[in-house]
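J.: Sequence and predicted structure below; questions after.
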Amino acid sequence: MESREAERDAILRALAPVVDGIAATFGPLCEAVLHDYRRPETSVVAVAGSVTGRTVGGAMSEIGLRVLARGDEAHDELNYVTRTSTGRRVKSSTMVLRDSAGAVFGALCVNVDVTEIDRVQGLLAALAGTGAEASPAPVTTFGDDIDSVVDALLDDHLRRQDQTWPGLDRTRRLALFRGLDERGVFAVRRAVEQVAARLGISRASAYHYLAQARDTPADATEGARP
């Protein structure tokens, strides 16, 4: 096990200069971030560029939590588009890192701010009379504080349920906990306590709902999802 950890550390050290090279090659609109998924709350081990404002020692994003939840079944996610909380449109790629046994332990992420590019394309399309607005990209929380990422995921689930916690029946409550679990929230330390506090329930109740959600077949709560 120690040799496996040493191997992972060596891979991360080898990739750290690559982060600087990517950002330098593609200029100020590009950001490269190297993540160590063994520590979700402080996963950022190297960063270059400033698209999402990440810093070394910062937490993984919602996307990272989703990859973490998939474990060794995770795969690269390339050229997807999201929006930051400030409205910037970002094209990203997340490339998972595996050790020699095939286990996922981190990721190399590249983020490119395409806000101005989209604006110019829209202007040119309008002038040519062929304009069509780009489809809205989902908002993603990028932050160095893992608590803000967990809060954003919880708020998103409640918003899609169009209910507060007291207004949800048991099926929808289980669906909420299942959804959070599938998005990797409970891989974070203290996440159960944080979710319990936000919902106004006891920690014991939160653990109970989580256990029930994991034991309930997915199709039993599927109808409760908006």
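T.: Looks like it came in fine.
J.: hey, let's count contacts and neighbours off CA atoms from now on
T.: Fine.
J.: now the closest residue to residue 144 other than its chain neighbours: how far from residue 45?
T.: Of all residues not flanking residue 144 in the chain, residue 58 sits nearest, at 3.8 Å (Cα to Cα, 6 or more residues apart in numbering). Counting by Cα to Cα, to the nearest Å, the gap from residue 58 to residue 45 is 8 Å.
J.: In contact with the residue nearest to residue 144, which residues?
T.: 41, 42, 43, 44, 143, 144, 145, 146 (Cα atoms under 8 Å, 6 or more residues apart in numbering).
J.: and it, what helix or strand is that in?
T.: For residue 58, there is no helix or strand it lies in under DSSP states H and E.
J.: Please apply the same query to residue 108.
T.: Residue 108 belongs to strand 104-113, assigned by DSSP H and E.
J.: helix, strand or coil for residue 54?
T.: coil (DSSP: H, G, I helix; E, B strand; the rest coil).
J.: That one reaches residue 47, doesn't it?
T.: Yes - here residue 54 reaches residue 47: they are 7.0 Å apart, a contact under Cα atoms under 8 Å.
J.: tell me, what's touching the two both at once?
T.: residue 33.
J.: Quick check: longest helix in this protein by residues?
T.: helix 2-26 (DSSP state H).
J.: contacting residues around residue 25?
T.: Residue 25 sits in contact with no residue, where contact means Cα under 8 Å, 6+ apart.
J.: where's it relative to residue 34, distance?
T.: For residue 25, the distance to residue 34 (Cα to Cα) stands at 16 Å.
J.: Second structure follows, compare the two:
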Amino acid sequence: MDEQRAILETYFPIASLITSIVGPKCEVVIHDIFNPEQSVIYLTNGHISGRKVGDGATDLVLKLLKGNLNQDQPFIANYIAEGPNGQKFRSSTYFIRNHKGELIGLMCINIDITQMKIAEEWIQHLLYGDSSVTPQVKEDPPEEKQVTEYLQGNVEDLLRHMIKTVLGKLDVTKDRLTSHEKQELVKALNNQGVFLLKGGVSEVARSLGISEPTVYRYLQKLK
């Protein structure tokens, strides 16, 4: 067993402890970040998100690998994640490092708050009804500063989700995109870590209506 795997395995009992304390609505996942297509090496209560050992990385893991999130902090806490069936999670991620301080893995804690959100809406309705008097809600921070995650272990589904999210911000359909706009989309998808996954190039090519060599040519221009 190599040193990296040994370090990651020391967190397995901690993951089980957290689940035992928080309860059945809590999933804890250990990711090996150097194997994005099979990054999940341990998890508890995987039925919550539908994942299992051997499943792939999430979009958050890919963003970390691309350096798009601050890795100097010890953890990121209390962000919202979404499951494949629309579940809502309150999530936190602890950065696991080796003895040199290098990031080697993640311990992700996901608490299913789907039913709590429904209860919250019901309570708000009971308190304020349909009147014009509504509670003051704290505004969310700008979108680019929010941490979000899509809890999906299936690589193909994750790719489609990430590509759909980026394309969903466009005002035009893919058949009306200019060559420059397609290059910018490839750049944006690259920054999201889409091309770290096997099949990323072919899925992007299909989604943009271009050939795989064209995607590779766009990527080459980014270097």
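T.: Sure, I can see it. Nothing here was measured: the structure is a model prediction, and the numbers come from that model.
J.: if we can go back for a sec, from the chain's centroid, how far away is the strand holding residue 108 of the first structure?
T.: Offset of strand 104-113 of the first structure from its chain centre (Cα atoms, centre = their mean, to the nearest Å): 11 Å.
J.: what's the angle from it to helix 2-26?
T.: Strand 104-113 of the first structure runs at 10 degrees relative to helix 2-26, counting by axes from the mean of the first three to the mean of the last three Cα atoms, to 10 degrees.
J.: what stretch of the second structure does strand 104-113 of the first structure fall on?
T.: Under TM-score structural alignment, strand 104-113 of the first structure corresponds to residues 103-112 of the second structure.
J.: for stretch 178-187 of the first structure, same thing?
T.: Residue span in the second structure matched to stretch 178-187 of the first structure, by TM-score structural alignment: 187-196.
J.: that older thread, which residue lines up with the residue nearest to residue 144 of the first structure in the second structure?
T.: Aligned by TM-score structural alignment, residue 58 of the first structure pairs with residue 55 of the second structure.
J.: So the residue nearest to residue 34 of the first structure when sequence neighbours are not counted versus residue 164 of the first structure, what's the distance?
T.: With sequence-adjacent residues excluded and distances taken as Cα to Cα, 6+ apart, residue 34 of the first structure is closest to residue 108, at 4.7 Å. Per Cα to Cα, residue 108 of the first structure is found 37 Å from residue 164 of the first structure.
J.: more neighbours, those two?
T.: More crowded of residue 108 of the first structure and residue 164, by other Cα atoms under 10 Å: residue 108, with 23 against 11.
J.: Hmm, the more buried one is touching residue 32, no?
T.: Yes - using Cα under 8 Å, residue 108 of the first structure is in contact with residue 32, at 7.3 Å.
J.: any shared contact partners between the two?
T.: By Cα under 8 Å, 6+ apart, no residue touches both residue 108 of the first structure and residue 32.
J.: Strands of the second structure, start to end?
T.: Applying DSSP state E to the second structure gives strands spanning 26-32, 40-44, 75-82, 88-97, 103-112, 148-150.
J.: Deepest in the core, which of those strands is it.
T.: Comparing those by mean neighbour count (mean count of other Cα atoms under 10 Å), strand 26-32 ranks first with a mean of 25.
J.: which bit of the first structure covers that one?
T.: So strand 26-32 of the second structure is aligned with residues 30-36, judged by TM-score structural alignment.
J.: ok, the residue nearest to residue 144 of the first structure to residue 9 of the first structure distance?
T.: To residue 9 of the first structure, residue 58 of the first structure is 18 Å away according to Cα to Cα.
J.: and if you look at residue 27 of the first structure?
T.: 28 Å.
J.: Number of residues surrounding residue 98 of the second structure?
T.: Count around residue 98 of the second structure with other Cα under 10 Å applied: 15.
J.: Contact partners for it?
T.: Here residue 98 of the second structure is in contact with 4, 7, 104 (Cα under 8 Å, 6+ apart).
J.: what about 7 Å?
T.: 4, 104 (Cα atoms under 7 Å, 6 or more residues apart in numbering).
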